[in-house]
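S.K.: Mind looking at a prediction? Sequence and model below.
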Amino acid sequence: MKRALVVSHVAYEGIAGYRAPIEAAGYAIERVPACATDFAVLDMIAPDLLVVMGGPMGVYDTADYPWIAPEIDGIAARIAVGRRTLGVCLGSQMIAAALGARVYPGHGPEVGFAPLANLDMESPLAHLAGVAMLHWHGDTFDLPAGARRLASTARYANQAFAVGDHVLALQFHGEMGEDPRFETWVDEGGAMIAAAGLDAAALRRDHAALGPLAVRAGQRMLADWLDGPG
C-alpha cells in the first residue's frame, strides 16, 4: 500500500474531507505533528504523498516556531526530486517558500465561503467551478517561478498553483465544510473574523448551507489530481 504522510501544525487543522479520496487512491495515512517533529532527520522524500496542512502561524515566524525552516527545507528537497506534494493554506505558503517565492502578510484577512475565479479549467480545479469554497487566511505569496496559477479571488491573485504534475498548492480549504473542528476555527478566530467584517453566526450558517457542497467538490478535485501522473 502507498504511504501518505500528513504534517499537521495545529490539532484543529487535519485532512478532514480529503481523507476519503486519499484512502480511495490506495494510500495509508500517517500523521506527524510539526511541533514534535525533527524535520532535520525525518525522511520527507520517502512517502508516496506528502500533505502539508494549515495553521495560524506564518512561514516567517521562525523565531517562535523553530521547526518552520527545516520543514520548508524538507519540502524543497522533496519537490526537487519530483515527489507528489500537496499543500493546504499554510502548506501552500510553505511550498511557495520552498520554491523561492516571497510569502508575506496580505492586505487583510480573507474569511468565509466564496467561489474562486480564473479557474484553470484544464486542471483538477475545474471541479470547483461555481462552488463557494472556504477561505481562512491573512498571508499570501508571490507565484513561484515555473508554477502555473490555477485560481484567484478578487482579494488575492494566488489561490492555487501547480508545479508539473507532482505539486498542488491550495490557499483555500477544499477539505472543510463538514468537519466539527470548524467550531474551533470560529472560536479561535474571533479577531480575524471581525477584521474580515463577518460574524460567527453568519459563518456557522454558511458552513451548514455551503459546506457539504464545498467538500464534495474538493474531494472530486483531489481524486482527479491523485489519479493523474505524478
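M.R.: Nice, I can see it.
S.K.: from here on, contacts and neighbour counts on C-alpha atoms
M.R.: OK.
S.K.: Longest helix in this protein, please.
M.R.: Using DSSP state H, we find that the single longest helix of the chain is helix 200-227.
S.K.: Return the distance of that one from the chain's centre.
M.R.: How far helix 200-227 lies from its chain's middle: 13 Å, per Cα atoms, centre = their mean, to the nearest Å.
S.K.: Stretch 54-68 too?
M.R.: From the chain centre to the centre of stretch 54-68 is a distance of 15 Å (Cα atoms, centre = their mean).
S.K.: Enumerate the positions of it that are buried.
M.R.: Within stretch 54-68, the residues scored as buried using 16 or more other Cα atoms under 10 Å are 54-56, 58-60, 67-68.
S.K.: Next one for the comparison:
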Amino acid sequence: MYHTGWMESGQSQRPKILTVLHQEHSSPGRVGQLLLEAGFALDIRRPPLGDPLPETLEDHAGAVIFGGPMSANDPEAFVKAETEWLSVPLAEDKPFLGICLGAQMLANHLGGRVGPHPEGLVEIGWYPLESTEAGRALMDWPSMVYHFHREGFELPQTATLLATGSSYPNQAFRYGKNAWGVQFHAELTRAMMHRWVVRGAERFTLCGAQQGRDHLEGRMIYDAVLRAWLHRFLAAIFGEPALV
C-alpha cells in the first residue's frame, strides 16, 4: 500500500481534501500548495498502487483527481473504479475537481465520450483559452494555459461549458453546483514542468505539439496569470475551510 495520507504536523485538525494521484512520484503541485495555504489538509491516495478510495466523503471537505499518462478509456480496474467512484461526491454534493484525466473521468461518468482529436491533433504546450459567457460570469480566466494531453472529452448533458479552445472545444465545465472539470494544467510548479518536458520529450513529435523550449519560455510569459487564476478557482470550488 502506498497510501500516504499526507498530513504534515498540525494538519490533523484541518478539513481534508481527498487528493488522487496516479503515479508513485506524482505531486499535487500548486493545487496542493494552495489548498494547504488555505487551511486544508491533503489525504493523498494513489489507486494504481493499491490505495482504496473512501466509501463516503463525510470526513472530507472535497476531492481532486489529477491527471496521468493513462486514458480514461483504459481497461485497468483502477480506471473503472475511479470513474464509478465519482458517484460519491456527486451524490453527497461535495466539491470535486477533475484535472485532465480527472476531468475526462468525470465526463465519462456523466455519459460524455472521451477520445482523440479526429484529425490526430494533440495539445502539448501552451494554447489559447477563451471563457464562455457562463465562465466569465464566475471569474476572469487566463488567455493561455498549459496542456499535456492526446485526448479530449465531450461536454456531458446538462453540464455548463466554462471555457473553450480551438482544437479541443471543451476545456472547462461545471456539473451541478460542486463538480468541476478542466482539461489543462495550472498545477505545475517549475520543477514539475521541467520533469514533464524531459520525460515527455518523445511526444513533442505528435501533431500540434510544441517543443520543450516553448513550454519553458511560455511559462515565463503566461504562468503568473495562470497561477493567480488557480488561486481564485480553488477558492470558488472549495471556499474557506471550517476548522475543527
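M.R.: All right, it came through fine. Bear in mind the structure is a predicted one, so any value in this text is a computation, not a measurement.
S.K.: Can you pull the TM-score for these?
M.R.: After superposition, the two chains reach a TM-score (TM-score structural alignment, normalised by the length of structure 1) of 0.87; 221 aligned residues with a Cα RMSD of 2.0 Å.
S.K.: Give me the aligned partner of Phe233 of structure 2 over in structure 1.
M.R.: Under the alignment (TM-score structural alignment), Phe233 of structure 2 pairs with Met221 of structure 1.
S.K.: what about its match, distance to Ala214 of structure 1?
M.R.: Distance of Met221 of structure 1 to Ala214 of structure 1, given as Cα to Cα, to the nearest Å: 11 Å.
S.K.: Give the residues shared as contacts by these two.
M.R.: Both Met221 of structure 1 and Ala214 are contacted by Leu128, under the criterion Cα atoms under 8 Å, 6 or more residues apart in numbering.
S.K.: Tell me which of those two has more neighbours.
M.R.: Neighbour comparison, Met221 of structure 1 and Ala214: the larger count goes to Ala214, with 26 against 20 (by other Cα atoms under 10 Å).
S.K.: Could you find the closest non-adjacent residue to Ala160 of structure 1?
M.R.: Excluding the flanking residues, the one nearest Ala160 of structure 1 by Cα to Cα, 6 or more residues apart in numbering is Leu170, at 4.5 Å.
S.K.: The one you found: neighbour count?
M.R.: Using other Cα under 10 Å, Leu170 of structure 1 has 24 other residues around it.
S.K.: thinking again about what came up before, is it possible to get the buried residues of stretch 54-68 of structure 1 out as JSON lines so that each row also shows distance to Gly197 of structure 1 and secondary structure?
M.R.: Formatted as JSON lines, these follow (distance: Cα to Cα, whole Å; DSSP: H, G, I helix; E, B strand; the rest coil):
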{"residue": "Gly54", "distance to Gly197 of structure 1": "22", "secondary structure": "coil"}
{"residue": "Gly55", "distance to Gly197 of structure 1": "21", "secondary structure": "coil"}
{"residue": "Pro56", "distance to Gly197 of structure 1": "19", "secondary structure": "coil"}
{"residue": "Gly58", "distance to Gly197 of structure 1": "22", "secondary structure": "coil"}
{"residue": "Val59", "distance to Gly197 of structure 1": "25", "secondary structure": "coil"}
{"residue": "Tyr60", "distance to Gly197 of structure 1": "26", "secondary structure": "coil"}
{"residue": "Trp67", "distance to Gly197 of structure 1": "33", "secondary structure": "coil"}
{"residue": "Ile68", "distance to Gly197 of structure 1": "30", "secondary structure": "helix"}
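S.K.: how about the strands in structure 1?
M.R.: Taking DSSP state E, the strands of structure 1 run over residues 2-8, 27-33, 49-52, 85-88, 103-115, 132-141, 148-151, 160-163, 167-170.
S.K.: With distance to Ala97 of structure 1 added, can I get those strands in JSON lines?
M.R.: Output for these, formatted as JSON lines (distance: least, Cα to Cα, whole Å):
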{"stretch": "strand 2-8", "distance to Ala97 of structure 1": "16"}
{"stretch": "strand 27-33", "distance to Ala97 of structure 1": "20"}
{"stretch": "strand 49-52", "distance to Ala97 of structure 1": "13"}
{"stretch": "strand 85-88", "distance to Ala97 of structure 1": "12"}
{"stretch": "strand 103-115", "distance to Ala97 of structure 1": "6"}
{"stretch": "strand 132-141", "distance to Ala97 of structure 1": "8"}
{"stretch": "strand 148-151", "distance to Ala97 of structure 1": "15"}
{"stretch": "strand 160-163", "distance to Ala97 of structure 1": "13"}
{"stretch": "strand 167-170", "distance to Ala97 of structure 1": "11"}
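S.K.: Phe148 of structure 2: what's it in contact with?
M.R.: 122-125, 184-185.
S.K.: Stretch 151-168 of structure 2 maps to which residues in structure 1?
M.R.: On structure 1, the counterpart of stretch 151-168 of structure 2 by TM-score structural alignment is residues 139-156.
S.K.: contacting residues for the residue minimising distance to the centre of structure 1?
M.R.: Centroid check for structure 1 by Cα atoms, centre = their mean gives Val88 as the closest residue, at 0.7 Å. Val88 of structure 1 makes contacts with 51-54, 169-173, as judged by Cα under 8 Å, 6+ apart.
S.K.: what's the closest of those residues to Ala126 of structure 1?
M.R.: Nearest to Ala126 of structure 1 among these is Leu170, at 13.6 Å by Cα to Cα.
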